[in-house]
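Chemist: coordinates for the following, if possible.
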Amino acid sequence: MCGICGVVSFGRPAETEVARAMLARLAHRGPDGTGEYSEHGVALAHARLAIIDLSDGGRQPFANHDGSLQLLHNGEIFNYLELRRELVSLGHRFRSHTDTEVVLAAYEEWGDDCVQRFNGMWAFVLWDARRRRLFCSRDRFGIKPLAYRWDGARLVFASEPSALIADPLHSLEPDLDAVRDFIEQGYTDHRAGTFFAGVEQLPPGHSLILDDGGLRIRRYWQLTPAAAPTDPATAFRELFVDSVRLRLRSDVPLGTALSGGLDSSAVAVTIDHLLRTEAAAARPVGARQETFTMYFDDPGSDERPYAAAVAREILSRPHELTFSGEELVGALPAVVEAQGEPFGSTSIVAQWFVMRAAARSGLKVMLDGQGGDETLAGYQSTTLSYRLAEQLTSGRFPSFVADLRGAGLTPRQSLEAVVTPFLPARARWRLRARRRRNDLLVHRQIRTRTWPPSTPAGGPFQDRLRTQYHVVLSQLGLPELLRYEDRNTMAHSLEGRVPFLDHRLVELLYGLPAPSLVYRGQTKLVLREALADLLPPEVLVRRDKLGFVTPEARFMRGALGAFTRRVLESPTTRRRAFVDVDEALRRLDSGTAGFELWRCVSVELWARRFLD
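Modeler: Alright, predicted model coming up:
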């Protein structure tokens, strides 16, 4: 895990000072050393967070034996030991024990297709001096970031888009479409752009090539369903345990973020299972697993009983954390700085506190359950809708009634759950937008009608459900959460690892029939069956889902509400004309505002820090 940046502009002198200035803005991502490389037209820089092979042999840019290849690598290739053995058998020699050198050798052996063999999370940039060619790649789900600006002749890239502030040739300006989508719908990361105009993200599962022929972006991976196994629970368990096993590879201590939800609990109990049965694989865990749980004395967001049940079952050293509304407001400058772009709720601040506590405890790696909802169809409102529609159209009315009753919905929610799958994507968006009317919070100067990415209507409802979750994985949901986690972990020089996003596991889950995922109102059936002997009963049978939430309504009645008013009433906010301040204040005074009011504050705090 590291910070990488650089400038490539053929026919110009190397812009080493620009690369160094960007790297200074990424220092938090790599406190264990820096490195740089330059030749005519190329300047590369790297800040290292040492996780595997802590010696100087892991410093970057990493060169091959003759220096013709220079690699900047951010992330981890978890199957690097297996790939290393294969490459040794093919004649490659290694001088370090890093996964970075494996990436370099894999490129030498297999070229651009090397990424097909990687199991991990990565964003890397490889300069091939002989071919005068830059090859960049981002992992399948975009766990690791890579932002860039291309003006047709000059490429500037960095791990975080805010680092491009240091580029003297381009000032950072707001992308007004991104601002509008965020305030109105809460959408972020649903397209290639960022909140900065002209700054793009390399899409997940894509590579970027720059040479004399120009810049090209190519897809190297597309999510396709694996063949459904005869025993889904056994297949899931084998892959999930192996995913966790691989993600325990580390030369530094690691811990676990344990919310008490099903996904983070699954990670924690699987680590414990490996600690008891495969001590060598779990060596970085130590004698006891360090777990970190955020709690609040609020019935709507307190999952302590579930986290405590898990902690009692495993060999653990639990850490319980909380914070007040005053502490939240006090932390906002640091969190805004860390995130670099607006963020959707105060739960991101809670995650920041968790990662700070982990770093202060001496850890450098954290595992968590991110991606479980998206891969296991865990968002009940979406999954249930498509399941009910499938039952209706196939005439299975007893199952329809049982699932609807088991979901515990209000009459209005039940009606929406039944009707939603039959509507086109735009109609679903219209219904949602009309109900919330968050377009009124957008200042009239930037308010326009836009539509979210549409989802194909598809054929059978099984296909529609699969399509919907592909959108959640790739556009509306997971990309945003992964960005938040990357920024919060790296702000504290931590590496975050997400076992649910092993591509083998995702392909398996994507191919399972709907009843393996949701049945009679209960979600994530295959996970519950696969880990029934490891999860405590109270977690195993949970039907409610809180998510990682904070008592935002309570905070808004106190310090956060007062802070929100100060931000909204500021002349700076009115002059900026992102937010309709009068509408926002009306909602604040009514006491009925939700996340949409926080988004107004978040986008203004971001603008003050990075645009003013």
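Chemist: could you use CA atoms for every contact and neighbour count after this?
Modeler: OK.
Chemist: what about the nearest residue to G193 once chain neighbours are set aside, distance to F157?
Modeler: Of all residues not flanking G193 in the chain, E200 sits nearest, at 4.4 Å (Cα to Cα, 6 or more residues apart in numbering). Using Cα to Cα, to the nearest Å, one obtains 9 Å as the distance from E200 to F157.
Chemist: give the residues shared as contacts by these two.
Modeler: A147, Y148, R149 (Cα atoms under 8 Å, 6 or more residues apart in numbering).
Chemist: re earlier: which one's more surrounded, E200 and F157?
Modeler: Counted by other Cα atoms under 10 Å, E200 and F157 do not tie: F157 has more neighbours, with 26 against 19.
Chemist: hang on, A43 is in a strand, isn't it?
Modeler: Yes. Using DSSP: H, G, I helix; E, B strand; the rest coil, the assignment for A43 is a strand.
Chemist: for the comparison step, fold the sequence that follows:
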Amino acid sequence: MSAIFGIVNLDGSPVPSAHLEAMKHAMASWGPDGATTWSEGPVGLGQLLMYNTPESLNESLPLSNAGGDVVLTAAARIDNRQDLFRQLDLPPSERVGLPDSALILRAYEKWGTGCVSRLLGDWSVALWDARRRQLFLARDHFGVTGLYFYQGDRTFVFASCRSGLFSLDDVPRRLNRLRVPGDDLPSQDGSHGHYEAIGRLTVAQAMTVATTGTKSWTYWTPEDAPEIRLGSDREYLEAFMEIYTEAVRCRLRSHRPVATMLSGGLDSGSIATLAAQALAERGDRLSAFTAVPMYDVAQATPRGRSGNESKNAQAICDFAGNIDLTFIRGVTRTPVEAIKEAQRVLLSPHGIAIIVWYLELLETAQAQGFGAILDGWGGNLTVSWTGNRQRYLASLLRDRRWREYAREINAKRGVHPSPLWRTAADAVTPLIGPSLTELARRAARRDLVGRDSRRLLGKHTGSPPTHPEVTKARNPELQHFFRFGSGLNSTLDSFGAAFDLEIRIPAMDKRVIEFCQGIPLDQFCRDGRDRLLVKRAMSGLMPDGVVWDNKRGLQAADSSHRVRADATETAKTLTALEESHLVRQYVDLPRLRHTFEKICSSPEADTRHDTSMLLRGIGYAMFLQTFDDE
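Modeler: Just a heads-up that it's a prediction; the model follows:
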């Protein structure tokens, strides 16, 4: 994805060209195909270009309208071009080769700031409207593109990544001690993430900036999705497949070849299947990348999970007939090396174990000449959502459908054998009401996360934020992500840019989200089974052994093995971290070292959870270490 940046001097002083050049230089990796700037008086805009669609070859940004009073810069891939062509009444002669950024400018001229609700795809946009003397910023519905900003007394600066902001002397790089070592996301009170003065537009958020003040608003939420009621299961399935297929197909529009990640599960597997079908129609093949362990993980994999999904991935490829599979074993980086590299890319802490494979996968895709990667991320919130089973059972009770209720309880035990007490709990829990059930579950999860974090990261760790809109939502997991997880998906944009790639997420297409939000719960969970929507949709398109496999994939299953294999490097890292006064203040280093020693001394034990917390602790500690000079 391309990147954007800009400056508005609120005191009216001209923007120095050197400031725009500094931002452009700091963000150079985002623009393999060029970089341009524009300035006029107190406003300066810029773009770093990566050709991501055939039409992007015609792009020249920043772009002015015919009157010269609106100037736009954008990083965008618009997926509903044909709809917009019709709504804007553009003649066919103007449609061919029209860049997506020019389409956004046309939409703004017709609908103003309300245009953002009509744009589908991955995009971030900045427009200077000289008529209103204001800057308009917005970010897409899912927030794949990042957009950070700093507002001082005299200036407002924005960029697709933090490095662009920190290239300017006027932008402070200060640790937000109120959020250490919490997640890098805005809190409920509006405070910032890891950096004290740096803000970020969250998912589906827009903002205007003028000398009279700054205003921000959320222009869409998943809960806005209208209720969908059709006549039969078949109609729901047909409607879903039409939407999901289009969400995949529109993301195959690319200047360079598109590949896909393939874990062997339902999310990435269904995306790979639909992409392969679309490519087969034009005689092309699809390349897929699957992360596999380097060590034998059979003993470390718990019951009901799969630590090595290579067989499922290969089965999906063989069934499709036109998918070429490459296994990624994560051999080019140690866990500590991968964490350091991720921090350099993001300028924020990162300690997720899968990063070892993820960076190698992107590096391999870049070397093979791909320009975009399809990712199944977020599918468990939409297409393969398990369904809010407790709420579904509660609805059966509320409607006095006693027989269906009893059948569901018994069917669940038949599909997933469980002790009698668990079956009884399933039967009784809905009686206290779905919202209370969800609240209790969320509270238990917060306590677990908080306790585990404090075990390694000390007393300063807080629990993840929550909100009544989350606990009362039809899909609490999706709503929680929407409100608080916007930083997670924008990291995909940054990682992609580091390897000249665009990460594309079909399962979080707005149309897919709204459909999955609007249909009845029994389309997801029924007859004792869950994730029924995508399972029924993929039946016959993917191997039955994959579609109906009750095992769930286990990412980074051999992470403990890797920590033990690189014990010397990890021990040196911990010793170096002990020299940092900030790390000593915020991280419980004795517990961190004890956890490391436990992993090394227990090769036969299941220490995946300990390893996860160790790597997360190291990631936070490394980030804190960079602020020692404050």
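Chemist: so the nearest residue in space to F166 of structure 2 that is not next to it in sequence: helix, strand or coil?
Modeler: Closest residue to F166 of structure 2 apart from its sequence neighbours, by Cα to Cα, 6+ apart: R173 at 6.7 Å. Put simply, R173 of structure 2 is coil when judged by three-state DSSP.
Chemist: same thing with A268 of structure 1?
Modeler: Going by three-state DSSP: A268 of structure 1 is helix.
Chemist: how about the nearest residue to the equivalent of it over in structure 2, chain neighbours excluded?
Modeler: Here A268 of structure 1 is matched to A272 in structure 2, going by TM-score structural alignment. Take A272 of structure 2 and drop its neighbours on the chain: the residue closest to it by Cα to Cα, 6+ apart is T260, 6.5 Å away.
Chemist: give me the distance between that neighbour and I599 of structure 2.
Modeler: T260 of structure 2 is 34 Å from I599 of structure 2, by Cα to Cα.
Chemist: next one: L61 of structure 2
Modeler: Distance from L61 of structure 2 to I599 of structure 2, by Cα to Cα: 52 Å.
Chemist: could you identify the longest helix within structure 2?
Modeler: Longest helix in structure 2 by number of residues (criterion: DSSP state H): helix 434-457.
Chemist: and that helix, how far out from the chain middle?
Modeler: Mean-position distance between helix 434-457 of structure 2 and its chain equals 22 Å (Cα atoms, centre = their mean, to the nearest Å).
Chemist: show residues contacting that helix.
Modeler: Helix 434-457 of structure 2 is contacted by residues 181, 390-391, 394, 429-430, 460-464, 471-472, 476, 586-589, 591-592, 613-614, 617 when judged by Cα under 8 Å, 6+ apart.
Chemist: what comes up buried for that helix?
Modeler: 434-435, 437-439, 442, 446, 449-457 (16 or more other Cα atoms under 10 Å).
Chemist: contacting residues for the residue nearest to the spatial centre of structure 2?
Modeler: Taking Cα atoms, centre = their mean as the criterion, N489 is the residue nearest the geometric centre of structure 2, at 2.3 Å. N489 of structure 2 makes contacts with F142, G143, V144, T145, as judged by Cα under 8 Å, 6+ apart.
Chemist: list the contacts for the closest residue to M241 of structure 2 other than its chain neighbours?
Modeler: Using Cα to Cα, 6+ apart and skipping the chain neighbours, the partner closest in space to M241 of structure 2 is A537 (6.8 Å). Taking Cα under 8 Å, 6+ apart, we find A537 of structure 2 in contact with L237, F240, M241.
Chemist: now these: which count as buried?
Modeler: The buried subset of these (16+ other Cα under 10 Å) comprises F240, M241.
Chemist: in helices, which of the contacts of A537 of structure 2 fall?
Modeler: L237, F240, M241.
Chemist: the first one maps to what in structure 1?
Modeler: Under the alignment by TM-score structural alignment, L237 of structure 2 pairs with A233 in structure 1.
Chemist: touching, its match and L527? I think so.
Modeler: Yes. Using Cα atoms under 8 Å, A233 of structure 1 makes contact with L527 at a distance of 6.9 Å.
Chemist: how far does stretch 321-329 of structure 1 stretch from start to finish?
Modeler: Terminal-residue distance, stretch 321-329 of structure 1 (Cα to Cα): 17 Å.
Chemist: ditto for stretch 499-508 of structure 2
Modeler: 22 Å.
Chemist: and if you look at stretch 493-503 of structure 1?
Modeler: Stretch 493-503 of structure 1: ends 25 Å apart by Cα to Cα.
Chemist: check stretch 545-563 of structure 1 too.
Modeler: 29 Å.
Chemist: list the contacts of that stretch.
Modeler: 259, 261, 296, 298, 300-301, 324-326, 328-329, 346-347, 350, 588, 594.
Chemist: now the strands for the stretch 251-400 of structure 2?
Modeler: Taking DSSP state E, counting those that start in this stretch as the test, the strands found in the stretch 251-400 of structure 2 are 258-261, 286-291, 305-306, 323-328, 372-374.
Chemist: what does the shortest one rub up against?
Modeler: What that stands for is strand 305-306 of structure 2. By Cα under 8 Å, 6+ apart, strand 305-306 of structure 2 touches K551, R552, G553, L554.
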